[in-house]
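**Q** here is a sequence with its predicted model. Questions after.
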Amino acid sequence: MSEPVQETPDLYGAYPRLGDWAISLLSGHGVRRPTEVGEVLYQEGEPCPAFYVILAGKVAVVERYDDEENLRGIHGPGRFLGELGLLTGQAGFLRGVVREAGEVLVVPVEELRALVADNPSLGDVILRAFLIRRTILIELGAGFRIIGSRHSADSRRLREFAARNRLPHKWIELEEDKEAEQLLDHLGFTPKDIPVAILRGERVLRNPSNAELARAIGLPVPLAREIVGDLVIVGAGPAGLAAAVYGASEGLSTVVLDSVATGGQAATSSRIENYLGFPSGISGGELAERAVIQAEKFGAHFSVPAEAVSLSRHDRYYVVGLDEGRVVNAHAVVIATGARYRKLDVPHLEEFEGEGVYYAATLFEAQLCLRAPVVVVGGGNSAGQASIFLARHAGRVRLLVRSGDLAKDMSRYLIDEIQRNPGIQVLLNTEIEELVGDRELRGVITRNNRTGERREIEAMAIFVFIGAEPHTRWLRGEIALDDKGFVLTGPDALKAAGEKEPWHETGRPYPLETNLMGVFAVGDVRGGSIKRVASAVGEGSMAIRLIHEHLQTAGQPPT
């Protein structure tokens, strides 16, 4: 295979060169060694053994699949290798092969993680490059393969799990790819066996569960059958991640659980532009990944996927029951399970969910409707951010808003950007009454709630961002909820508790505390919360201070 010898240009800061100061700093934590042509420094399917800085010579980064190689880049002196999985412990998606003999600086992974955490200047260069490289891999369709059908619920489940966890992968559509069925036959499967995940060309998983795929890729390992700690955080959105960072950094043994992925709804946002400290904005996925690395630096343990199904009290501990029979015991609990967008009240909606009706707007969904007309439903910031993002991929975006004023629930900066974008049309006082299509969505019937006028709008996809329903079904019977299912805290929890707890003797509950002492609720799942990333982060950090007070009064020092 002939390949160009020149270096790959730097793309958006993905392949920066380290200055002499950075190499000098890294040299104190690694060793220099020569390289030979053809030497494999690291390979796909396995965690990268070390962090490599090229001092002399060139290294090619390639992807191997079915005895074929795709060149993803050639890098020379001053550049460093690897991507986000190096910091998170995931299996690699590419291999590094020496193209021209030279010398590399080899830094152990644990040493790199410490340097990234303790040296802001170096850490930001490396982390930023790793995050961009992960995005590039996703856009290229690198990584493992998923063979399936858009009409298969398990195929959609697996794709969504990979997308929410920002795992590079290539989707092979059984109905559209002529070679897909031949590939299945070669692997010894039939279309009835889909979805099939192919890792590193030789390891094949037939209709794996999310947990099985997570283990194969190297996501945080599931918990042992039983674990005891100071704090368990259920939900890894902005509120849960903030609680994890502050809890672990202040000495609490901290476990974080999430049923799908870290980041919550915020991770589905292409760009958050009003978050403090990021004047040019930051994607929700990048914000979540930075927070996870930060929390793990302090010792927090993440388990994804791990779905909480029950909460109970046993002796001095709270017991969070998980799917598959596992449990986590902790002195304190933070409920941060967030909320999901409500569904449209229209006939036959479920027939199109995952096949034209979506509740997130990430690159995964955008790739399903390239250059096609789409509809976004909602009047809040999430709908605004989705409209702006989709306008870069879809043929045309129509934003349907039930109220007559876009400024009622949307931030001004988003309104201004929408109004400047010729690819977005805003329809106020507009609601969807019917979906048009047979097996595939073709459009919607809308009604103007002021004039009564009905019209048909062409749409290959609908993105729904209306209201919110809290993830609290697993708490019913244990935690006091309001009439909409949100968790009651503070004075509201006191009213619900009545005489069941000795609140009046303790001056409790605390502001974020539920009707159970030591159980706190933060973020969107809490009744009366402000649905903003910044406020969720504030509540998550505030809860840790209150937990310390709770542990002190209960005579339970951190372990």
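**A** It's in. Every value quoted in this text rests on a predicted model; they were computed, and no experiment measured them.

**Q** going by C-alpha atoms from here, please, whenever you check contacts or count neighbours.
**A** Noted.

**Q** in three-state terms, label residue 531 for me.
**A** coil (DSSP: H, G, I helix; E, B strand; the rest coil).

**Q** do you know how far residue 346 is from residue 515?
**A** 37 Å (CA to CA, to the nearest Å).

**Q** same check on residue 184?
**A** Residue 184 is 54 Å from residue 515, by CA to CA.

**Q** of those two, who's got more company?
**A** residue 515 (29 against 17; other CA atoms under 10 Å).

**Q** dump the residue contacts of the more buried one.
**A** The neighbours of residue 515, taking CA atoms under 8 Å, 6 or more residues apart in numbering as the test, are 479-480, 488-489, 493-494, 496-497, 501, 509.

**Q** got another one to weigh against that:
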Amino acid sequence: MRWPDELTESPDLQGAYPRLSDTQMRTLAAHGERRPAHRDDVLFAEGDPCAAFFVVLSGKVATVKGYGVDDQVIRVHGAGRFLGELNVLTGQASFVTGVVAEDGEVLDVPVDELRRLVADDEILGDLVMRAYLIRRSMLIGLGAGFRIVGSRYSQDCRRLREFAARNRLPHRWIDLEQDAEVERFLSRMGITPAETPVVIWRGELVLRNPTNAELARAIGLPAPSARETVCDLLIVGAGPAGLAAAVYGASEGLATVVLDSVALGGQAGTSSRIENYLGFPAGISGGELAERAMIQARKFGAELSVPAEACALREHEGYHLVTLKEGTTVHARTLLIVTGVRYRRLDVPDLERFEGISVHYAATEFEAQMCSRDPVVVVGGGNSAGQAALFLARQVASVRLLVRDGELTRNMSRYLAVEIEQHPGIQVMLNTQVRRLAGRETLEAVVVENNVTGEQSTVEARAMFVFIGAEPYTRWLADEIALDSQGYILTGLDAARSGRKGVLDSTGRPFPLETSRAGVFAAGDVRHGSIKRVASAVGEGAMAVRLVHEHLR
């Protein structure tokens, strides 16, 4: 690698590159090994799992993007700084390469030792966690990691990009429609259009039109075990309720397994900013909240698998058997269903033609990048629609919020409605419904109708974000569990009234979150009568673990 004549240590940005105190250095030294570091030594390589936590004792170490291909130095670290990012704690592959830039010495601490220290030492743990979360966000912004090469009009390309974005995996998308050189490269490699999108990793072709599970395995996401698994508590769904249950279940000694079909965080994970969650006065993104909860659950020994889609439920010899899409089966003494809801689709012609390209059901950095500097419309009158409109207004040309009702505060929190009404980049259109979509390969405009006057008009839009309510994700349960008329899971007294028998508590009543099947519980948005708030979902997840203990006793 060609190094510049002078390497200057990078400044500490927002606490991403702090210097360890003497006390913290001594603590880490007691659990690690000092080793010499010579110029051009590779401490960890892009694409490889991280086996150690490195602290620079002397000399300098650089983190390099595209090492061996285009060698872009991202940061330079001097004495007292530690290396790595979130992958050190999650077990994912490294998204950059650590290369010694100036002779010196490093401290090599095994990853398992670091995880234990982070769990036991609150100050050190907070320092490392904060730095790693910020570094992950920076890597995403820099486009480090793997490459997804495909057409903007490909639904498979959209699927992979969304999976990577929802799981906050650093990557860069290369659009075949705009980069002729990449298209020629793929042609030389003998790759046909039917085999795109492709994933390129470390400068090598790795996967041709992979499934989400194949990409997850390549990156190091914890996939489901190929063998049958037996556990005390199986949690299907990794939204706030599921992650809370994972933390409490694992910390209280239950062998806990968590499955999710897409990403940790559930629908909350797609929220750009949660502003009314207790303890975060400045707000917190759904993705960061999910990452913090994931690391906390793993600290206590919970096993989390993504993507892992539950397809069927049955009972056998006292165990609840959940079959996964991959064909494996998990045997659980107790089961918690927290599969949440899926956003409803608009009933308009040609919707499917634009889905995955111009019509979205989440508003994250991923979607915002796709429609940067374009006019967009947001459809819906609830908090999800309001949060999406505010987030998008910071990054796109203009936002029109289309609300079916005549008042913005009918289904939206007042503080959010006031903020939207005062925002100069958002135009609110009340009593408005979408009637038709216009465009060829991508969306160009939406035809809307005023439901009071009947007048129709055309609104320019390159993307449409839909938040018009949701329906529970319970089809995989078939008739194994009692549901209400809308498909939500009945629990407690509602489940008892369904005519099925559950387990009674000390008062002679069914456990509050228990379903019509003894030992199967439900929490969060998927449950009949639940309050659709992150805080209540977290509370129900914690409460469910308490009831699981009662059931097992």
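**A** Sure, I can see it. Everything numeric here is computed off the predicted structure, so don't read it as measured data.

**Q** thinking again about what came up before, just checking, which of the contacts of residue 515 of the first structure belong to helices?
**A** Under the assignment DSSP state H, the contacts of residue 515 of the first structure contribute 493-494, 496-497 to helices.

**Q** which one of the residues you listed is nearest residue 274 of the first structure?
**A** residue 493 (31.7 Å; CA to CA).

**Q** find the nearest non-adjacent residue to that closest one, please.
**A** Closest residue to residue 493 of the first structure apart from its sequence neighbours, by CA to CA, 6 or more residues apart in numbering: residue 515 at 4.9 Å.

**Q** the one you found pairs with which position in the second structure?
**A** In the second structure, residue 515 of the first structure lines up with residue 516, judged by TM-score structural alignment.

**Q** just to be sure, that match is in a helix?
**A** No - assessed with three-state DSSP, residue 516 of the second structure is coil; it does not lie in a helix.

**Q** state the distance from it to residue 68 of the second structure.
**A** Taking CA to CA, one finds residue 516 of the second structure at 58 Å from residue 68 of the second structure.

**Q** check which helix or strand the aligned residue in the first structure for residue 406 of the second structure maps to.
**A** Alignment of residue 406 of the second structure against the first structure is given by TM-score structural alignment, with residue 404 as its counterpart. Using DSSP states H and E, residue 404 of the first structure falls within no helix or strand.

**Q** any idea how many residues pack against the aligned partner of residue 275 of the second structure in the first structure?
**A** Mapped onto the first structure by TM-score structural alignment, residue 275 of the second structure lines up with residue 273. Using other CA under 10 Å, residue 273 of the first structure has 16 other residues around it.

**Q** try residue 183 of the second structure
**A** Residue 183 of the second structure: 20 surrounding residues under other CA under 10 Å.

**Q** could you do residue 243 of the first structure as well?
**A** The burial count for residue 243 of the first structure: 32, using other CA under 10 Å.

**Q** does it sit in a helix, a strand or a coil?
**A** Three-state call for residue 243 of the first structure (three-state DSSP): helix.

**Q** is it true that residue 398 of the first structure touches residue 375?
**A** Yes - between residue 398 of the first structure and residue 375 there is a contact under CA atoms under 8 Å: 4.9 Å.

**Q** and residue 82 of the first structure, how far from residue 406 of the first structure?
**A** 44 Å.

**Q** nope, residue 450 of the first structure is what I meant
**A** 15 Å.

**Q** please list all residues in contact with residue 262 of the first structure.
**A** 164-165, 235-237, 288-289, 292, 304.

**Q** which of those residues sits closest to residue 9 of the first structure?
**A** Among those, and counting by CA to CA, the member closest to residue 9 of the first structure is residue 289, at 25.4 Å.
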